[in-house]
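# Predicted model and sequence below, questions to follow.
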Amino acid sequence: MIDSVTPLRPDECEPVPGAGLGALATERGNLPLQSVDVAAEVSGLVAGVTVTQCFRNPFDVPLEATYVFPLPDRAAVTAFRMEADGHLVEGVLKERGQARADYDRALAEGRRAAVAEEDRPDVFTIRVGNLVPGERVTVRLTLDQPLPYEDGAATFRFPLVVAPRYIPGAPLGGEQAGDGWAADTDAVPDASRITPPVLLPGFPDPVRLSLAVTVDPAGLELREVRSSLHVVHRDGDAGAGRFTVRLAPGERLDRDFVLRLPFGASTSLALVPDAGRDGDEGTFALAVVPEPAPAAAAPKDVVLVLDRSGSMAGWKMVAARRAAARIVDTLTGGDRFAVLAFDTVVEHPGSLGEGLAEASDRNRYRAVEYLARLEARGGTEMLQALERAVALLGEGPRERVLVLVTDGQVGDEDRILARVAAGPAGVRVHTVGVDRAVNAGFLGRLAGLGAGRCELVESEDRLDEAMEHIHRRIGAPLVTDLSVEGDGLDLVPGSAGRLGSLFPGVPLTVTGRYRGAPAGAVVLRGLDAGGRPWERRVTGTRVDNPAARPVWARARLRDLEDRYAAGDRSLEEEIVSTSLEHGVLCRFTAFVALDTRVVGEGGPEHRVVQPVEQPSGWEAPAAAAAPVMFTAMATPLPAPGAPPGGAPSFGAPAAPAPAAGGAFPATGLPAAPLPAESLPGDASGGDAFPDAGRVSVPRAPMRAGAAGHAGRPAAPAPVPAGAQEALRTQLAEELRRLRAAGSLPPAERLRYLSDLGSRLAALAVFLGGHAELEALARDLARVGPAEDADALWRRAVRTLEALSGHPGEPEGRRPFWKR
């Protein structure tokens, strides 16, 4: 019996500096990612970047770490390497399914391995497996990045966090594509791959960040250097040549890094022969700087679409309203317009009527008055708003313009692009991205599809400058219907992709391939604003720029992938072959680094998904919305030789279907009610991750048969209501891993089947009895050297397919993100 409580002395309970709700410091740490280092070399209008990520296993068991992170959407990833224990392993680019199979096999054999995959043009995933206790593993990505140039300035933008995205659609059953907080849906079938867990607000700096950009003007006149959002230090004199800009210590991975470099640029044609293939093939890069002549002010139809969803709360909503009002104010009496605001529903100002209204002073005032009253709320149902806007614009001889103001934080990018591409031709789409961690990849693709421009606004200070730019784009472009042909230079047909249009203040950049000697010129042709023929001839100059080829390949791959997303499934073979031929990562391929040394027995015992920061500028969720902020312990692989009575493994977190409206009003993020059977945190504590339930807020239900704290097995209990779905998800995860083990040698496969039998037996006990599971578990647990591994493996696959409700499908028909 306790009859007194001894108070702690003040020195025994000092708070952790900078700690917030849910933060817990341990001597061994609690997150696998220790540091991120970005080193960039800017030369003229191209940047070469090396991204170094250091992972450490502070636990007592082998670990697999998963990290979902952003990269610039136009960057070409050309190399990947892993270093551990003084041993360097170069990554190899392979078809995505083959790379995953090689990675899974290496882990099952006890070898270190790492795999890098692209999930969106600006969202990537790295998995590092078989990190032994106490070990550090470093992975490096090498990429080449073109710098966009507009209105006299180049911009080096490097994203540092994947912001939460709205996930529409109905949840898909069966095997999930990843371990994120959102379930895969019919609208976003890989949602679980692009929704990493999010840290609680106020969590102490979990990752050391360093970023340095060395700038070489390369003969261009550099007038000044401007940094947005971050505090930086500069080494060297910008007027004297090379200099370096460094991020100040203590900055967090919660917003884009933006560096603006006002350069003087001119029209040019660079001819870059392939290395080692002089006189055979090469890459050309054409830049055309337009004259400052204003575009003709022809009457136009404009539909302004404003995102008012929950993720736009705070400064973003203020900036978006101001931007939309500025756009309305630029319209003239000969124009017609409409204003649409969307969240879960689409609304418009009733005073303007259902269709396009004349842009009179009275109507423009009514529109601005309506915009001033809008507040953030609800989900981000962008597709229905865009379809309604396109329908309003219809078809006709007038210039038709759609302007979208949003943060772009949606997961169904491919679906939106496909539906917009199928709409009436001739609608010009401009996008204005408002966020400190904007979805630039999607907004750039959408604007490119609509032959328009994308303008990014990362702060209110930048808004006025950005709106001056976008106002000039909304009018008719200077030149349309562009085409390019060689003059003494043999261009490879189709290699230049979509050329777009020529806008005031925006140099046109065209990259493509040529054959033969690097000599000659190109001729750019089109129609000016008055419909008259326009032509520009540019003579080429041979240059040595190794980044030219991968930058072109990345642009080519993005064009092919957008056409694939729009419905042309015949392009898959060309996408894969282009990626492999030029050594540039895409969504259909992956870099895999496989160590030859065996460091453990079997695969890692735990899988941890690295949580990411809440983006800067996003309003902290209210208490009711707290379940969206969590860290995740994904499904652990089996410990070799686990006893039949051991506790079965955790399942990967899977979010329930969104609540009505699809989001919390305060955040716009998908809702996830807290099930009664959840632990205090979303992840279980235990020997390897003792504080997992403390650094997180509850998120997902414990899977059937999950172990309790300190590794104590859960006692058998009646299956609670709704546990059948949890059981199916658990079995679907076992099925996924079983299929991956199909490439193991027969002896290794038998051992894996024996381990599987022990886990299925424990799961049957937890459920209070399950005849099919018990029968399969008994047979698998008795396997011996004389058993037929193939027959047993096929039987186990068939049984798990039936019990999980996830029948097999031919590999050739599976989506590329599930191979």
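Ah, there it is.
# Please count neighbours and contacts with C-alpha atoms only from this point.
Noted.
# which parts of the strand or helix carrying His233 are buried?
When elements are assigned from DSSP states H and E, His233 belongs to strand 232-235. Residues of strand 232-235 classed as buried: 232, 234 (neighbour count, 16 or more other CA atoms under 10 Å).
# another structure for you, compare them:
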Amino acid sequence: MVNCGLLTNKNEPVPLKGIDVDVQVQGHVATVGSTLQYVNEEESPLEAVFVFPMPADASVCHFSAKIADKEIVAKVKEREEAREEYDDAIASGDQAFLLEESEESVDVFRLSVGSLPPGQSAAVTFVYVTELSVQADDALRFCLPAILNPRYTPPGTGGGIVSEITSASSDIPYSLSLTVHVSSPNPISKVESKCPLEPLQFLNTDHTNAKVSLSGGHKFDRDVELFLYYQDAHKPTAIVEAGDLTAQTGILMGDPVVMLSLYPEFPEALMSSLSSRGEFVFVMDRSGSMSCLLHQGNNTQTRIESARDTLLLLLKSLPLGCYFNIYGFGSHYESFFPNSVEYTQETMEQAVNRVKEMRADMGGTEILQPLKHIYSQQCIHNHPRQVFMFTDGEVWNTKEILCLVKNHTDSHRCFTFRIGEGASTALITGMAQEGGGHAQFITGTDCMQPKVMQSLRYALQPAVVDITEEWTVPEGMSTTRLSPPINVLFQGQRALIYAQLKGKSPSSDSQGSCACRLSIHRLAARALIRSLEREEQTEGVEKEALKARVVELSVEARVSSSHTAFIAVQKSSGEAVKGPLLRRRVPAPEKKKINPERLSARTHMMKRSLPAVEDTLLQLISLQKASGCWEMDGALLKVFGKTEEEVVKRIPAQVDKGVWATVLALIWLNGFKMDAQVEWQFVAMKAVKWIRNQNVVNLAECVRVGNDLLGCQVKEDVFGH
């Protein structure tokens, strides 16, 4: 067991004393300030290394340290220059701090605390800006990551910052204080969290400003998630932020910047027209970490168990005539079929039988190779490729993966699902963004199936393409777009557009913005920097010129990038350090590992048919044929809780047994499982379509008798009549 926090020579923990977090939300974005309290209780100077997670869409914009009563504010410099300055400082006995982004993944940072004298305390403060993701229920999700799982690094590949992530005890010795201030152009409806919150306080009468805090004594042993709900969520909003009065006009930080939020709601008639075409490629993480529990509760499934149930549901929900394939990956990969196959009863049954045998037994987490193989397959005419990636995201080469997805963005859409806490948010959100899809996060007690079925609906619905935009600004002004163009937009997806306003407007000379509150400017700079960094991965480009532009923007806007770092040095009168400093890792907290004996027992139990016996909904779904119908057999009767005699003797005249079984299945779903409708909606749609094709002459009588038999009150209109 590795202790969490700074370690003494006696291997006793000297942990962080506490973390204070202040969050300022403006509409769809947030500025997050965190202060970490350290102390060196050793007898020698100390260098501490703390590797910690950051939201994928975030960018650090401020870093400072207070040692005793002296505060030093970091500057942004080119990465190698900052590293040299840090090494020189600690070699001279000075106090120094270095904050840098991982070269492998933008959501991992390393903080080096150099030459902290014995008995000395230090408070480290960093501020970052981030976009808030949109959920299926229109909520905006803010997440403060606490869990950072060790990332798998293949042998012989070396390793950067992500390889320094170490396992730690789940006993978190420090507490978290968090306060969130929310302001929005639209009124705030509510704020929810799985963590205990103090009551929401509205700060004005129109409810556009509010404040909420975590309840006292919260232990930072899991991600903190907040869900913000606004009224008129689909109404476009724009926030114009004036430039820094101390900056030169004509450059990004000196001019006003506008952030436009688009979250359209498409007409119901358009959204109900689901496609029956498509090539659906399901890519399942089968690395060893997928054997971990989804959360620490009673009767909790492992990640791989939940994923198997979800794959079953997806297979039953696909439309006849589409194409599909399933990949499993770990240290290597395998596919169910050499190429994607047409969805028929035969191919579906083959896939279901193989899904039952899937285990978390394939070693490490290497996503790149299966993706390369998928992209090498020729696309099927008139069947757009949709890739569904399921992973706990413990990978090391995130940037390389995102570059690959970007290079094939015109040939597919990518939907991603992060299973459990601690995974790379940069991987999950980045693949969805580069692949024009949608990202989902399954954490805590979340049920995977509803979120996955929501993404399947997105994949089957028509998308808006060929998007153009036209800006109308005051005379004498012009706009320069700072964020990448929007190529595709579908129901449930939000787009943020950043633009620089150049020129002089009638009121521009009376406006200004504090340099420490330029959140929109810094997010705009981040969007432009990320675009340039992705362009660097393209063959045949001037990499040095792009790097120089990234460094220039990063220094100007004071935001993090792959080519810069934050460096702070406090000159001291101490003597130069003789010999190496004591180097201490500060491991980030990790989820508890599952008991191997318990896992073995659970795996043995899962050798029974998928799904588990007690889940009647999955039982019913597993019995449906690819065409959408059910057959009258003992397993179906068991779901209904009826005997064969009770059901068969009530069959209306001139009704086939298969029709009767399918009508009863639809009545049962609508009568007993409406709370899970999002999970079985496609199963039901296939069944309704099948019944229509049977030309049942007395459907009304079937519904009436079926309601009476099952004790329901389902109306005939659920059958499309």
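In hand now; what should we look at? Source: prediction; values computed, not measured.
# follow-up on the earlier one: how far away from the center of its chain is the strand holding His233 of structure 1?
Chain-centre distance of strand 232-235 of structure 1: 29 Å, with CA atoms, centre = their mean, to the nearest Å.
# which outside residues touch the helix or strand following it?
Later in the chain than strand 232-235 of structure 1, the nearest helix or strand by DSSP H and E is strand 243-247. The set of residues external to strand 243-247 of structure 1 that reach it, using CA atoms under 8 Å, 6 or more residues apart in numbering, is 210-216, 230-237.
# contact partners of the strand holding His233 of structure 1?
243-248.
# Pull out the buried members of those residues.
243-247.
# ok, for Arg587 of structure 1, nearest residue in space, not its chain neighbours?
Glu118 (4.9 Å; CA to CA, 6 or more residues apart in numbering).
# What's the match for the one you found in structure 2?
In structure 2, the residue matched to Glu118 of structure 1 (TM-score structural alignment) is Glu101.
# I'd like to know how far that match sits from His563 of structure 2.
Distance of Glu101 of structure 2 to His563 of structure 2, computed by CA to CA, to the nearest Å: 9 Å.
# Also Leu546 of structure 2?
11 Å.
# Please apply the same query to Leu270 of structure 2.
45 Å.
# For the two, indicate the residue with more neighbours.
Per other CA atoms under 10 Å, whichever of Leu270 of structure 2 and His563 has more neighbours is His563, with 18 against 11.
# any idea what that one aligns with in structure 1?
Match for His563 of structure 2 (TM-score structural alignment): Phe588.
# shouldn't that match be in contact with Gln98?
No - the criterion here is CA atoms under 8 Å, and Phe588 of structure 1 misses it with Gln98 at 10.5 Å.
# what's the nearest residue to the equivalent of Ile497 of structure 2 over in structure 1 if we skip its chain neighbours?
Under the alignment (TM-score structural alignment), Ile497 of structure 2 pairs with Val510 in structure 1. Using CA to CA, 6+ apart and skipping residues adjacent in sequence, the residue nearest Val510 of structure 1 is Leu286, 5.0 Å away.
# I'd like to check which residues are in contact with that neighbour.
Here Leu286 of structure 1 is in contact with 267-270, 508-511 (criterion: CA under 8 Å, 6+ apart).
# and what of Ser169 of structure 2?
1-4, 589-590, 592.
# Surely it is within a strand?
No - membership of Ser169 of structure 2 in a strand is not supported by DSSP: H, G, I helix; E, B strand; the rest coil, which gives coil.
# Mind putting the contacts of strand 232-235 of structure 1 into JSON lines with distance to Arg607 of structure 1?
Shown next, in JSON lines, are the contacts of strand 232-235 of structure 1 (distance: CA to CA, whole Å):
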{"residue": "Phe243", "distance to Arg607 of structure 1": "42"}
{"residue": "Thr244", "distance to Arg607 of structure 1": "38"}
{"residue": "Val245", "distance to Arg607 of structure 1": "37"}
{"residue": "Arg246", "distance to Arg607 of structure 1": "34"}
{"residue": "Leu247", "distance to Arg607 of structure 1": "32"}
{"residue": "Ala248", "distance to Arg607 of structure 1": "33"}
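# measure Pro746 of structure 1 to Asn130 of structure 1 for me?
22 Å.
# The two: which is more packed in?
Asn130 (32 against 16).
# three-state assignment of the more buried one?
strand.
# With Ala325 of structure 1 instead?
Ala325 of structure 1 ends up helix, using three-state DSSP.
# burial measure for the equivalent of it over in structure 2, as a count.
Aligning on TM-score structural alignment places Ala325 of structure 1 opposite Leu312 in structure 2. Residues lying near Leu312 of structure 2 (other CA under 10 Å) number 22.
# separation between Leu312 of structure 2 and Ala351 of structure 2?
For Leu312 of structure 2 relative to Ala351 of structure 2 (CA to CA), the value is 9 Å.
# Same question for Lys372 of structure 2.
Distance, Lys372 of structure 2 to Ala351 of structure 2, using CA to CA: 22 Å.
# which one of those two has more residues nearby?
Ala351 (18 against 14).
# Skipping adjacent residues, who's closest to that one in space?
Phe336 (7.0 Å).
# From what I see, that neighbour and Thr347 are in contact.
No - applying CA under 8 Å, one finds Phe336 of structure 2 not in contact with Thr347, separated by 10.0 Å.
# Mind checking which of the contacts of strand 243-247 of structure 1 are buried?
210-216, 232, 234.
# What I need now is these written out in a markdown table, including distance to His469 of structure 1 for each item.
Putting those into a markdown table (distance: CA to CA, whole Å) gives the following:
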| residue | distance to His469 of structure 1 |
| --- | --- |
| Ser210 | 32 |
| Leu211 | 29 |
| Ala212 | 28 |
| Val213 | 26 |
| Thr214 | 27 |
| Val215 | 25 |
| Asp216 | 26 |
| Val232 | 26 |
| Arg234 | 28 |
